[in-house]
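Engineer: Sequence plus predicted model, see below.
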Amino acid sequence: MKEEKVNTGVEKNEPLTGLFSPATIEEIVFKIKGFADPLCESEGMELVHVECQRETRGRIIRLYIDKPGGITLNDCTCISRQLSDILDVNLDTRWAYNLEVSSPGSDRPLGKPEDFDRFKGKIARIRISVPLDGQRNFKGLLLGFYDGTVKLDVNGKTVAIPYREITKARLFNYNGEIGC
């Protein structure tokens, strides 16, 4: 990992002068997924989510990985070392970063349409970009993914949230088990 310090005053959607330059945060995440997804798959794991953000100590690249039965510290170390080598070759050396690899945890991100079916019956928090009935944040029971929408039971009322409008979705206090 690169440990040098640089000025990292870049906001979301602002072009960067480093990794895969010029690129937005979204483009960088897309490219990192392009490296990380096949790597995780080759190790028998699932790439759950990738985040890239600015923090006081520089850029943070966070990967959340999983596999049946859960992941171990060795799994995280394996992916971290291999991906770090790949990123070191493809990063502009002026772009300092820290790579963090971990399990999705109890607030597991939901990003793919199949995630909303896989965790049907679990409580989720969903944020959307365009208000729906004056609301952007929802918390309720996942009912699944249907025809481009995520259905959520919010206080006994079914809410259909357009998938394309979801900016963030996470399980709420997920304990790692599916079903009863």
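Structural biologist: Received the coordinates, thanks.

Engineer: Only C-alpha atoms from now on, for both contacts and neighbour counts.
Structural biologist: Fine.

Engineer: if you count residues, which strand in the chain comes out on top?
Structural biologist: strand 135-146 (DSSP state E).

Engineer: Tell me the spacing between R94 and G58.
Structural biologist: Per Cα to Cα, to the nearest Å, R94 is found 11 Å from G58.

Engineer: Compare neighbour counts for these two and give me the winner.
Structural biologist: G58 (19 against 14; other Cα atoms under 10 Å).

Engineer: leaving aside the residues next to it on the chain, what's closest to the most centrally placed residue in the chain?
Structural biologist: With distances taken as Cα atoms, centre = their mean, the residue of the chain nearest its centroid is H49 (2.7 Å). Closest residue in space to H49, ignoring its immediate chain neighbours: Y64 at 5.2 Å, by Cα to Cα, 6 or more residues apart in numbering.

Engineer: List the contacts of the one you found.
Structural biologist: L47, V48, H49, V50, V101, S102, S103, P104 (Cα atoms under 8 Å, 6 or more residues apart in numbering).

Engineer: ranges for the helices of the protein?
Structural biologist: 25-42, 73-90, 113-118 (DSSP state H).

Engineer: Kindly reformat the contacts of Y64 as a markdown table containing distance to F116.
Structural biologist: Conversion of these to a markdown table gives the following (distance: Cα to Cα, whole Å):
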| residue | distance to F116 |
| --- | --- |
| L47 | 16 |
| V48 | 13 |
| H49 | 14 |
| V50 | 18 |
| V101 | 23 |
| S102 | 21 |
| S103 | 18 |
| P104 | 15 |
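
Engineer: putting a second one here so we can go through both:
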Amino acid sequence: MTKKSSMLEAIRSAAEPIIQALDMELVDVEYAKEGSDWCLFVFVDRPEGMSMNDVERATAPLNELLDEIDPIAEPYQLIVSSPGDRPLKTARDFERNQDKPVEVKLYRQMNGRKAFVGKLEAFGEQIMIRDEKDQVFSFDPKDVAVVRPWFTV
């Protein structure tokens, strides 16, 4: 385990009970450079969706926790948000998006395309989607670069 992944796991473990006490789910924790600043992204969700008030309710106790455990040496910005169009990574991410529209991007073309949009029907050994023309596409996970929620306007 790398130093960064150990740090993220420590943050996740410490933050999980705080987020659960707020009746929210801790979806993911990421640490990345945004421009010239380091940012700690904490993605939280609720079954009925997140509001700005929910984000504010989660931010204050997370700030207190991070000040207490001090897991990151350099200056950084805490950003608490809903998962939005964050890529689906875990089985829980896929479960949460079952029967919802997703975009699947492939490493190599299939049927002359590298991107497909459809309702997520299955995941696991294969990722299956059904498009608006009722066509079913099945992808081997090793061929998939990314799967994201798909939002229409």
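Structural biologist: That came in fine, so what should we check first? Here the structure is a predicted model, which means the values were calculated and not measured.

Engineer: TM between them?
Structural biologist: Once superposed, chain against chain, the TM-score is 0.72 (TM-score structural alignment, normalised by the length of the second structure); 150 aligned residues with a Cα RMSD of 3.5 Å.

Engineer: For T167 of the first structure, find the nearest of the helices of the first structure.
Structural biologist: With Cα to Cα as the criterion, T167 of the first structure lies closest to helix 25-42 of the helices of the first structure, at 11.9 Å.

Engineer: Need the counterpart of S103 of the first structure in the second structure.
Structural biologist: Aligned counterpart of S103 of the first structure in the second structure: S82 (TM-score structural alignment).

Engineer: ditto for I79 of the first structure
Structural biologist: That one, I79 of the first structure, aligns with A58 by TM-score structural alignment.

Engineer: What count of nearby residues applies to its match?
Structural biologist: A58 of the second structure, neighbours per other Cα under 10 Å, totals 21.

Engineer: shouldn't it be in contact with V80?
Structural biologist: Yes - between A58 of the second structure and V80 there is a contact at 7.4 Å, judged by Cα atoms under 8 Å.

Engineer: Contact partners for the residue mapped onto the residue nearest to the centre of the first structure from the second structure?
Structural biologist: Matched across to the second structure, H49 of the first structure falls on D28, judged by TM-score structural alignment. With contacts defined as Cα under 8 Å, 6+ apart, D28 of the second structure is in contact with R12, F41, V42, F43, V44.

Engineer: and those, which of them are in strands?
Structural biologist: Using DSSP E, the contacts of D28 of the second structure in strands are F41, V42, F43, V44.

Engineer: give me every residue that touches the closest residue to the last one other than its chain neighbours.
Structural biologist: To tie it back to what came earlier, the one meant is V44 of the second structure. Closest residue to V44 of the second structure apart from its sequence neighbours, by Cα to Cα, 6+ apart: L26 at 4.7 Å. Listed by Cα under 8 Å, 6+ apart, the contact partners of L26 of the second structure are R12, A15, E16, I19, Q20, V42, F43, V44, D45.

Engineer: Can you get me a residue count around the third one?
Structural biologist: By that I understand E16 of the second structure. 16.

Engineer: what do you get for the fourth one?
Structural biologist: By the measure other Cα under 10 Å, the count of residues near I19 of the second structure is 21.

Engineer: Please verify my assumption that it contacts A58.
Structural biologist: Yes - applying Cα under 8 Å as the test, I19 of the second structure and A58 come out as touching, 6.8 Å apart.

Engineer: List the contacts of the residue lying farthest from the centre of the first structure.
Structural biologist: For the first structure, the largest distance from the centre (Cα atoms, centre = their mean) belongs to G156, which lies 28.7 Å off. Counting by Cα under 8 Å, 6+ apart, G156 of the first structure touches no other residue.
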